[in-house]
Structure formats: C-alpha cells, structure tokens
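Engineer: Generate a structure from the sequence data that follows.
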Amino acid sequence: MAILVDLDVQLARRNLSVGAFAEAVGITPANIAVLKNGRAKAVRFTTPDAICRTLGCQPGDLLRWVPDDDTDNPRA
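Structural biologist: As a prediction, this is how the structure comes out:
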C-alpha cells in the first residue's frame, strides 16, 4: 500500500499511550492498532476528524504517500 499512517509518530511526540488515545478519540485500541500497523483497508472521514481534533493536528500529519517501489522501506 502506498498510503502510510504516521499515527505512532504523533502519539510518541505527545507521549500518549494507545489506550489513553483510544479513549480520548472514542475508537477501540484494536482499531487504533489497525491504523498504526497499516492494515486499514478503508477509513471514514469521521475517524481522521476525531484523531486530528484530539491531537490538534492536520490530516497530512497522519497520512503520507510513498511510491509503491518504496513501500519495502516505509520510513524512506
């Protein structure tokens, strides 16, 4: 997949645990893990809205596009 989710980066910057973040956003920790691990196949717009509202960030802070040939190195 060429769209990567940098939610773990945002949580680390704010020193937030997944559990505390999930509770603040109103999403289960399992769904947060799906987003963090890049296993999400679809996302409703209400989800990044709630995440950005909670973290005080922009959607571009959470998502980034990487060309397919670079997905083996997701942090490239």
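Engineer: C-alpha from now on. contacts and neighbour counts both.
Structural biologist: Will do.
Engineer: What ranges does this protein have for its helices?
Structural biologist: 7-13, 18-25, 29-36, 46-55, 59-62 (DSSP state H).
Engineer: Quick check, residue 52 in contact with residue 46.
Structural biologist: No. Between residue 52 and residue 46 there is no contact under C-alpha atoms under 8 Å: 9.9 Å.
Engineer: who has more neighbours, these two?
Structural biologist: Neighbours were counted for residue 52 and for residue 46 using other C-alpha atoms under 10 Å; residue 52 has more, 17 against 9.
Engineer: Please name the residues that touch the more buried one.
Structural biologist: By C-alpha atoms under 8 Å, 6 or more residues apart in numbering, residue 52 lies in contact with 58, 59.
Engineer: please give me the structure for this one as well, since I'd like to look at both together:
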Amino acid sequence: MTPAASDDEDTGIRCLLDELLVERGMTLTELSRIVGVSLVNLSVLKNDRARAIRYSTLRAICEALDCEVGDLLVLAPR
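Structural biologist: Next up, the predicted model:
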C-alpha cells in the first residue's frame, strides 16, 4: 500500500489556471465571483498547493474558462 501524500510532497500534477486566466483576459477575482469559490482557495489551486478539488468546483472552473479538465490540470514531468 502506498503511503498518503504529505503536505509538502509533489503530486506530479500541475495546475495551469494562471495561463488560462491570461488567455481569457480574466482575473482570479473575477473567476472567484463567477464560480463561487473563495479567492484564497483558487489561489491555493493556482499555486499548485491544493491537495484535493471537488468535481463540482472543477466543473464550474472549466465552464467559466470554457476549457476541459485536461486544459486545467496536467501531469508534470518527473
């Protein structure tokens, strides 16, 4: 059995939220208002510090940014 990831362990998943926001001409504050997720929580996601994300949040972000999950979250090279 694999041990649980610690808070400082690299998950190997990268969030491209910053890039998508720039491409869409949108701020994190605007996205927060649209999807109903706090600015702090979106910042945690954007800075690759999130350990989990609800499917409903993921869907709301993708709908607001008109993107697919794979456009937002990618596997980082190890």
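Engineer: coming back round to it: please convert the helices of the first structure to TSV, extending it with distance to residue 68 of the first structure.
Structural biologist: TSV is the format used below for the helices of the first structure (distance: least, C-alpha to C-alpha, whole Å):
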stretch	distance to residue 68 of the first structure
helix 7-13	20
helix 18-25	28
helix 29-36	19
helix 46-55	23
helix 59-62	19
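Engineer: Quick one: closest of those to residue 1 of the first structure.
Structural biologist: Closest to residue 1 of the first structure of the helices of the first structure is helix 29-36 (C-alpha to C-alpha; 12.6 Å).
Engineer: can you name the residues of the second structure that the closest one overlays?
Structural biologist: Under TM-score structural alignment, helix 29-36 of the first structure corresponds to residues 39-46 of the second structure.
Engineer: Superposed on the first structure, what's the mean shift for the matching stretch?
Structural biologist: Stretch 39-46 of the second structure differs from its equivalent in the first structure by a mean of 0.4 Å after superposition (mean C-alpha distance after the TM-score superposition for the first structure).
Engineer: which residues make contact with that stretch from outside it?
Structural biologist: Applying C-alpha under 8 Å, 6+ apart, the contact partners of stretch 39-46 of the second structure are 15, 16, 17, 18, 28, 29, 32, 50.
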